[in-house]
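Participant: The sequence and its predicted three-dimensional model are supplied below.
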Amino acid sequence: MDAKVVVVGSLNMDLVARAQRLPRGGETLAGDSFFTAPGGKGANQAVAVARLGASVAMVGNVGDDAYGQQLRQALQTEGVDCQGVSVCEGVSSGVALIVVDAASQNAIVIIPGGNGLLGPESVRRFDSLLQQAEVIICQLEVPSATVAWTLARGRELGKTVILNPAPASGPLPSEWFAHIDYLIPNESEAEALAGVPVNDQDSARRAAERLRQLGAGKVIVTLGSEGALLVDGAGGRHFPAAKVVALDTTAAGDTFVGGFAAGLARGLSEEESIVLGQRAAALSVTRAGAQPSIPYLKELAP
């Protein structure tokens, strides 16, 4: 079966330590627990798409190490098409070192490994997957030239193109915006991209409007416990979030993006797809880890 969604992006093994608080510079803290789990924004989003009811293929790189084998197997177990996941000889797989505090906030250090070798030619080899897809998703954990090529190719093919600009530390290249149907940043990413301070719904709307002025089709700013804000040519609409007790916010944004894309691929409306992403993300934050926290469609209350 052809994949309706193709995710071009990163695969990481997450090494997760929990502690009462995040360490200060030069400080050694006693932690509470440790575990490893498959992650990476691209792989997380692919798993979310699969678990939330749409067919999906992944294009990315792993290293020739044990983590690479585990990352690939984790995707295959979920039914993700992995023909586009290549093994890079002589390098490690991507790794994310994550510390989560008692308030469920996290600090993350990422080592790109094979993700850093995902060049445009790596994606071009699997152009048939892009041609067959309905929705194409990119993030910013692989080289920017690869993201640029994929966005442009997605627009050329007439696909629905989603960019989750994470992690973002500054503005995007101006030529990218015209290729993006849905730009989905969180609050800090919207602020970095738009140059507008974001601390509430009104400021998030201003940032989103600025990003639309730069050329993005529609902007969805995820606001954590405050929900999500959709800004398009008709104005803005706020979608409140379900109230939950958060344990770990890792991969919540990825779950939302994957759920939203899965909804579009399944033929749901834009509104229904946003709500699907929100419901899945709300459940994900009540669980630990990245991919282990992503719910299956059958777990979501009707």
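Facilitator: Yep, it's here. Numbering: from 1, shown residues only.

Participant: from here on, contacts and neighbour counts on C-alpha atoms
Facilitator: Noted.

Participant: Which element, helix or strand, includes Leu151?
Facilitator: helix 144-156 (DSSP states H and E).

Participant: Glu272 too?
Facilitator: In this structure, Glu272 is located in helix 270-284 according to DSSP H and E.

Participant: Just the buried positions in that helix, please.
Facilitator: 273-284 (16 or more other CA atoms under 10 Å).

Participant: Any buried residues in stretch 210-228, and which?
Facilitator: By neighbour count on 16+ other CA under 10 Å, the buried set for stretch 210-228 is 210-212, 214-224, 227-228.

Participant: also this one, for the comparison:
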Amino acid sequence: MSAAEVVVVGQVARDLVVRASRLPGPDGSAPARREWEGLGGKGANQAVACRRLGASAALVGVVGDDDAGARALRTAGRDGVDVSGVVVRPAAATALLLDVVEEDGTRRLLEDAPDEVLVRPEDVRASAGALAAARWVLLQLQTPADAAYAALEALGPAAPGAPCLLADGAPGDDGLREALLRRADVLRADAHEAELLVGRELPDVGAVEEAARELVAAGPRVVALGAGPEGNVVAWERGCLRIPLLDVDVVDKTGGGDSYVAALAVALLRGDPVEDAAWRASAAASLAVSVAGGRPRYDAAAVTDLVRDRRR
């Protein structure tokens, strides 16, 4: 694997989006149409988003030795993502994400991710050199805990020149939670994951702000938490910011969080102030959900234009 500014550790999958006017009842049927099909999975979405935003990116993940896995690797390669760290697992089927979207935008995700295509510690160790050489590592906490521990081991302790870690999600392992809080430069979680991180319900945006400040005090330099319809809360040592959901026509919520993570990381990588990075993350997420499927189709200029328009 060649040196990349951003290395993403996470899921690679085949993403299939189906739109239905309604969902059928038990034993029923309903008309539907295939909206989009292609490369998906949180890891792949984030790696592609980083490339579209101008950072070099590499991916550490797993596909099966089937046609879907081969297509995923070809697509990511055409997107400019280094896929030499993606393991092709013999006799395994590539993960499938079936995204069912109703006409009103309601989304339901069905996931077939066999154990064989989950990231294992040995998969991470095989790319340890690339992780250690990266400027940012994006780690999905959907990744099994033992693989996440292997990523932390490859990164080593936080120190000048060490890779910055952006952890995305909430680990079920309390020991991993504490290790991540000590090591992560940036922690991102949606509204439900935020409650898991702090171990309590967060009934309103004020409670989310309190949780974000609490998590910053535990170690991360920046904490970005989803606050449901209120948008996002971003906290750092010197401030706390609420950014509302940007007004766009939502077609499919798939990949919105992945674009948020990627844009936040790339903006901080480029040296943007936290407030500016947070706005860029919200804009990228908004652009992602304005099309079907999780594949990012915007570029850095589109993100800049949307920020300029909404931040006036």
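Facilitator: All right, it came through fine. In this text, all values refer to a predicted model and were calculated from it rather than measured experimentally.

Participant: Tell me which other helices or strands the next helix or strand after the helix holding Leu151 of the first structure touches.
Facilitator: With elements assigned by DSSP H and E, the helix or strand that comes after helix 144-156 of the first structure is strand 160-163. Where contact means 3 or more CA pairs under 8 Å, 6 or more residues apart in numbering; DSSP states H and E, strand 160-163 of the first structure is packed against strand 135-138, helix 144-156, strand 182-183.

Participant: Of all those, which one comes closest to Phe126 of the first structure?
Facilitator: When those are compared for distance to Phe126 of the first structure using CA to CA, the nearest one is helix 144-156, at 11.0 Å.

Participant: how big's the offset between the closest one and the second structure?
Facilitator: Comparing helix 144-156 of the first structure with its match in the second structure after superposition yields a mean distance of 2.2 Å (mean CA distance after the TM-score superposition for the first structure).

Participant: Pull the distance from that helix to the chain's centre.
Facilitator: From the chain centre to the centre of helix 144-156 of the first structure is a distance of 16 Å (CA atoms, centre = their mean, to the nearest Å).

Participant: what does that helix contact?
Facilitator: With CA atoms under 8 Å, 6 or more residues apart in numbering as the contact definition, helix 144-156 of the first structure has outside contacts at 8, 118-120, 123, 130, 136, 138-140, 160-161, 176, 179-180.

Participant: buried set for that helix?
Facilitator: Buried residues in helix 144-156 of the first structure, counting neighbours by 16+ other CA under 10 Å, are found at 144, 146-155.

Participant: cool, and stretch 196-209 of the second structure?
Facilitator: Within stretch 196-209 of the second structure, the residues that qualify as buried by neighbour count (16+ other CA under 10 Å) are 196-197, 202, 205, 208-209.

Participant: ok so, going back, would you list the buried residues of helix 270-284 of the first structure in CSV and tack on distance to Val99 of the first structure?
Facilitator: As requested, the buried residues of helix 270-284 of the first structure are exported to CSV (distance: CA to CA, whole Å):
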residue, distance to Val99 of the first structure
Ser273, 31
Ile274, 29
Val275, 29
Leu276, 28
Gly277, 25
Gln278, 24
Arg279, 25
Ala280, 23
Ala281, 20
Ala282, 21
Leu283, 21
Ser284, 17
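
Participant: hang on, the earlier thing: of the buried residues of stretch 196-209 of the second structure, which belong to helices?
Facilitator: Mapping those onto helices (DSSP state H) picks out 196-197, 205, 208-209.

Participant: So Leu202 of the second structure versus Glu230 of the second structure, what's the distance?
Facilitator: With distances taken as CA to CA, to the nearest Å, Leu202 of the second structure is found 12 Å from Glu230 of the second structure.

Participant: Gly199 of the second structure now?
Facilitator: Where Glu230 of the second structure is concerned, Gly199 of the second structure sits at a distance of 21 Å (CA to CA).

Participant: now do Asp258 of the second structure
Facilitator: 19 Å.

Participant: Nearest residue to Gly263 of the first structure in space, please, no chain neighbours.
Facilitator: Of all residues beyond its chain neighbours, the one nearest Gly263 of the first structure is Ser273 (4.4 Å), with distances taken as CA to CA, 6 or more residues apart in numbering.

Participant: which one in the second structure is aligned with that neighbour?
Facilitator: Mapped onto the second structure by TM-score structural alignment, Ser273 of the first structure lines up with Ala277.

Participant: ok, so of the ones in helices among the buried residues of stretch 196-209 of the second structure, who is nearest Ala189 of the second structure?
Facilitator: Ranking those by separation from Ala189 of the second structure, with CA to CA as the measure, puts Leu197 on top at 8.3 Å.

Participant: Tell me the one among the contacts of helix 144-156 of the first structure nearest to Val49 of the first structure.
Facilitator: The shortest separation between Val49 of the first structure and any of those is 11.5 Å, and it belongs to Ile136 (by CA to CA).

Participant: can you pull out the helices in the first structure?
Facilitator: Listed in chain order (using DSSP H), the helices of the first structure are 41-51, 66-77, 120-124, 127-132, 144-156, 187-194, 201-213, 252-265, 270-284.

Participant: Export those as CSV, with columns for distance to Phe35 of the first structure.
Facilitator: Rendered in CSV, the data for the helices of the first structure read as follows (distance: least, CA to CA, whole Å):
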stretch, distance to Phe35 of the first structure
helix 41-51, 17
helix 66-77, 14
helix 120-124, 31
helix 127-132, 34
helix 144-156, 30
helix 187-194, 27
helix 201-213, 35
helix 252-265, 18
helix 270-284, 17
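
Participant: Quick check: which of the ones you listed is nearest to Val100 of the first structure?
Facilitator: If we rank the helices of the first structure by CA to CA, the stretch that ends up nearest is helix 252-265, at 13.8 Å.

Participant: tell me the angle of the closest one relative to helix 270-284?
Facilitator: In terms of direction (axes from the mean of the first three to the mean of the last three CA atoms, to 10 degrees), helix 252-265 of the first structure departs from helix 270-284 by 150 degrees.

Participant: what number of residues lie near Arg287 of the first structure?
Facilitator: For Arg287 of the first structure, the number of neighbouring residues by other CA atoms under 10 Å comes to 19.

Participant: do the one 4 residues further on as well
Facilitator: Residue crowding around Gln291 of the first structure was assessed by other CA under 10 Å; the count is 28.

Participant: so who does Ala212 of the second structure touch?
Facilitator: With contacts defined as CA under 8 Å, 6+ apart, Ala212 of the second structure is in contact with 223-225, 233-235.

Participant: so which of the residues you listed hold up in the first structure?
Facilitator: Conservation of those in the first structure, assessed by both residues aligned by TM-score structural alignment, their matches' CA atoms under 8 Å: retained contacts are 223-225, 235.

Participant: export the helices and strands packed on strand 160-163 of the first structure to a markdown table and tack on distance to Glu78 of the first structure?
Facilitator: Output for those, formatted as a markdown table (distance: least, CA to CA, whole Å):
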| stretch | distance to Glu78 of the first structure |
| --- | --- |
| strand 135-138 | 18 |
| helix 144-156 | 24 |
| strand 182-183 | 25 |
